[in-house]
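Participant: Sharing a sequence plus its predicted fold:
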Amino acid sequence: MTQSDRRPRRRRPTMKDVAEHAQVSLSTVSYVLNDSGPVAPERRNRVLDAVQVLEYSPNESARSLKRRGAATIGMIVPDLTNQFFAMVTEGVQRAASARDVLVVLVVPDASELPEEKQAQLLRSQRIDGVIYLSGTGSMPAAIYELARSGPVVLVDEQIPGLDLPAVVCEARRGAREVSAHVMEQGHRRVAVIGGPPSLWTAQQRLAGYREAFAGAGIDPDSVPVLPGDYRQASGRELAERALAAEPRPTALICMNDLMAIGAMEYCRDAGLRIPQDVSVVGFDDLPVSALLTPRLTTVRQPAHDMGFRAAAALFDLLENDESGAIGELPAVVQVRDSVGPPRSDR
């Protein structure tokens, strides 16, 4: 055995190493390496310098996956009519394309098969790993079996009792900050149009709202919470119920943009002006939210990056049997036109 044979083998650099060295996002690295998206020249040069310094081979990860027979991953997403879910899925697809890996997309809402049957179908296709965006807050038994035999990464949700890597955003902080913005405008009579209580996202956002209420001297238990299902029709229906109360709330805090859009639709049809008669906020920052009249104040989640990082974590598990530490991605309040001071005559 030579001296070089006894030398410990250096860990192969990953795309995440390149991103950290260049101080850019994983998606930016992918754009540069695959020439698949616009990147400012200064950032592009930082990525290329990092590739050279780290001696990173862009195709090494794909070759490693193929050596282990990994050519296909599955993604389960509840509903692609929700733009946020579609953007997460696009992030997954971009990361997979960078490694020549096929994504099998499963959308339970678009099929007659329930989520459990869809998961069984994935298992029969010999999927190498799964990215799971839960619509229920629980994990079907078939996906649990997949997790026992291969890697599963959660995105936008955490499931209590399951020690699985998850890519999420700072939902609680974002919810607290957007609610604080509403309180700072002088609102004290508010109602929450919530999400499904079983979902981690809904629980985190509600906790953030309650913290903001308490910080403004409002008893959180006095604020009505009307659970919805994250769909536009739900927002419309619940806005009608919330605004029928006497005295009428001056602000509606909606747990996602689709329900906020539904709430705004009801207000328009009911002759209520936004924000003069009622303020409305959302969560997600869908592309359409900045195009509404008035433009929607909301919380931006980095949907594309969440999907990209979930896929990167899955590939780490396939290559190295471990995923790097996955922290919460930032949630940023987008202050626009749908929030204003409450009218003094109400």
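Facilitator: Ah, there it is.
Participant: make it CA atoms for all contacts and neighbour counts henceforth
Facilitator: Noted.
Participant: does the spatially closest residue to residue 90 that is not a sequence neighbour sit in a helix or strand, and which one?
Facilitator: Nearest residue to residue 90, sequence neighbours excluded (CA to CA, 6 or more residues apart in numbering): residue 304, at 6.5 Å. Following DSSP states H and E, the helix or strand that holds residue 304 is helix 303-320.
Participant: helices or strands up against that helix?
Facilitator: Applying 3 or more CA pairs under 8 Å, 6 or more residues apart in numbering; DSSP states H and E, one finds that helix 303-320 contacts helix 26-34, helix 60-67, helix 83-97, strand 130-132, strand 152-155, strand 166-167.
Participant: And here is the other one:
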Amino acid sequence: MERLLVKGTIKLADVAKAAGVSQGTASNVFSRPDVVREEVREHVLKTARQLGYAGPSLTGRLLRAGKVNAIGVAAVEPLAYFFDDPWARALLAAVAQVCDASGTGLALVSAKDRQKLDWNIKSALVDGFILLCVEGGEKLVQLTRERQLPFIALALNDDDPSVASIGVDNVAGAATAATHLAELGHRRFAVLATEFSYDHVGPVGLGEIERAVYSTSRDRATGYWQALETFGIRRQDVPIYETDNHKTSVETGLEYLFSAPEPPTALLAMSDHIALLAMNWLQARGLSVPRDVSIIGFDGVPEGGMVEPGLTTMAQPFDQIAQRAVRAVLDDAMPIEREMIDVTLIVRGSTAAPKL
């Protein structure tokens, strides 16, 4: 087939001119082919192939329409975070189900590097964002505000009332977790915490927790304290080890806690991921869960029900959170103030009365 020579990028106007038709007719060939006579349509398509024109830009068409029917899910993490972290994976799966039901597209927007994250958010072809604010929430909020698209923040780690957000009741959930273990008869507790501040792992004192940067961790510690104090257990008698929610820091924390003269019989883990890592560490050292140590997590990820024994946890309603977040973005139904959702105690085999 002879190829026509046209300098530069081929545009629809070039096709129309070469085919001897109006630009409106050429546009209809690609967007509304049923309104164009067959012989004209075939002539225009043949001309387009000769020029090397593949068709109008889908991106441009969507932008002109004002809606792309897609949501971006953003995090200050590498893309692998969405698949490696149990909480992010469970939440993303729930959001995907909601989007599937409505025929809405889903884009993952992520980067650890500020400059790359800035570009990824600015260039994402979406109608709005769901922000996973476990870490770097203020950075996500700032960049997304600059994009001037609707967004909803999940697990926001500060109390900024100007940010539309959905969160779980961390204080009440943590109090329920501690009460469950105390009612079983436990009196020697320890906490494996998520981060309270930037780039720190290790034992933390009461003052450091009260000054915490991350409100999620602070609120869960507060809930534990409030519940345990009703059983006569002072907060200063409950050691708390701050982890970064990864294996190395969790195992270092367990070595610290279980080197004490009277190690804990009950562990309060601020995430299911931490709890599952702790179960593996204890069992590898010949300690039985729950006969020697009871463990309760926080999140309700599916993996907690797949291990042996099953993990007792405070479960977040991922389906409810996903439904609410997607509706906030697509239906302009943003909460006026921070919307709180209750968590539910799920009792499995990782908790029991302490051995005598």
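Facilitator: Yep, that arrived. Note that the structure is a prediction, hence the values are computed from the model and not measured.
Participant: so who does the counterpart of the residue nearest to residue 90 of structure 1 in structure 2 touch?
Facilitator: Aligning on TM-score structural alignment places residue 304 of structure 1 opposite residue 319 in structure 2. Shown in contact with residue 319 of structure 2 (CA atoms under 8 Å, 6 or more residues apart in numbering): 91, 94-95.
Participant: Ok, residue 275 of structure 2 next?
Facilitator: For residue 275 of structure 2, the contact set (CA under 8 Å, 6+ apart) comprises 269, 295-297, 311.
Participant: That one maps to what in structure 1?
Facilitator: Using TM-score structural alignment, residue 275 of structure 2 lines up with residue 260 in structure 1.
Participant: swap in residue 227 of structure 2?
Facilitator: Counting by TM-score structural alignment, residue 227 of structure 2 corresponds to residue 212 in structure 1.
Participant: likewise residue 258 of structure 2?
Facilitator: That one, residue 258 of structure 2, aligns with residue 243 by TM-score structural alignment.
Participant: which element is the aligned partner of residue 201 of structure 1 in structure 2 on?
Facilitator: Aligned by TM-score structural alignment, residue 201 of structure 1 pairs with residue 216 of structure 2. Element membership for residue 216 of structure 2 (DSSP H and E) is helix 215-229.
Participant: in that helix, what's buried?
Facilitator: Residues of helix 215-229 of structure 2 classed as buried: 215-228 (neighbour count, 16 or more other CA atoms under 10 Å).
Participant: Also stretch 184-194 of structure 1?
Facilitator: 187-194.
Participant: between those, which is closest to residue 71 of structure 1?
Facilitator: residue 194 (39.2 Å; CA to CA).
Participant: For the closest one, give me its contacts.
Facilitator: Neighbours of residue 194 of structure 1 in contact, by CA under 8 Å, 6+ apart: 202, 206, 225-230, 254-255.
Participant: can you tell me how far it sits from residue 263 of structure 1?
Facilitator: 12 Å (CA to CA, to the nearest Å).
Participant: Just give the nearest non-adjacent residue to the match of residue 201 of structure 1, would you?
Facilitator: Leaving out its chain neighbours, the residue that sits closest to residue 216 of structure 2 by CA to CA, 6+ apart is residue 157, at 5.6 Å.
Participant: What is the neighbour count of that neighbour?
Facilitator: Counted with other CA atoms under 10 Å, residues neighbouring residue 157 of structure 2 total 23.
Participant: Residue 161 of structure 1 now?
Facilitator: 7.
Participant: Just say helix, strand or coil for it.
Facilitator: coil (DSSP: H, G, I helix; E, B strand; the rest coil).
Participant: Could you do residue 336 of structure 1 as well?
Facilitator: coil.
Participant: can you check the one 3 residues further on too?
Facilitator: Classification of residue 339 of structure 1 by three-state DSSP places it in coil.
Participant: quick one: what's aligned to it in structure 2?
Facilitator: Using TM-score structural alignment, residue 339 of structure 1 sits opposite residue 351 in structure 2.
Participant: From residue 266 of structure 2, how far out is that match?
Facilitator: 8 Å.
Participant: Do a quick rundown of the strands in structure 1.
Facilitator: In structure 1, the strands defined using DSSP state E lie at 72-76, 102-106, 130-132, 152-155, 166-167, 190-194, 225-227, 251-254, 279-281, 298-300, 332-334.
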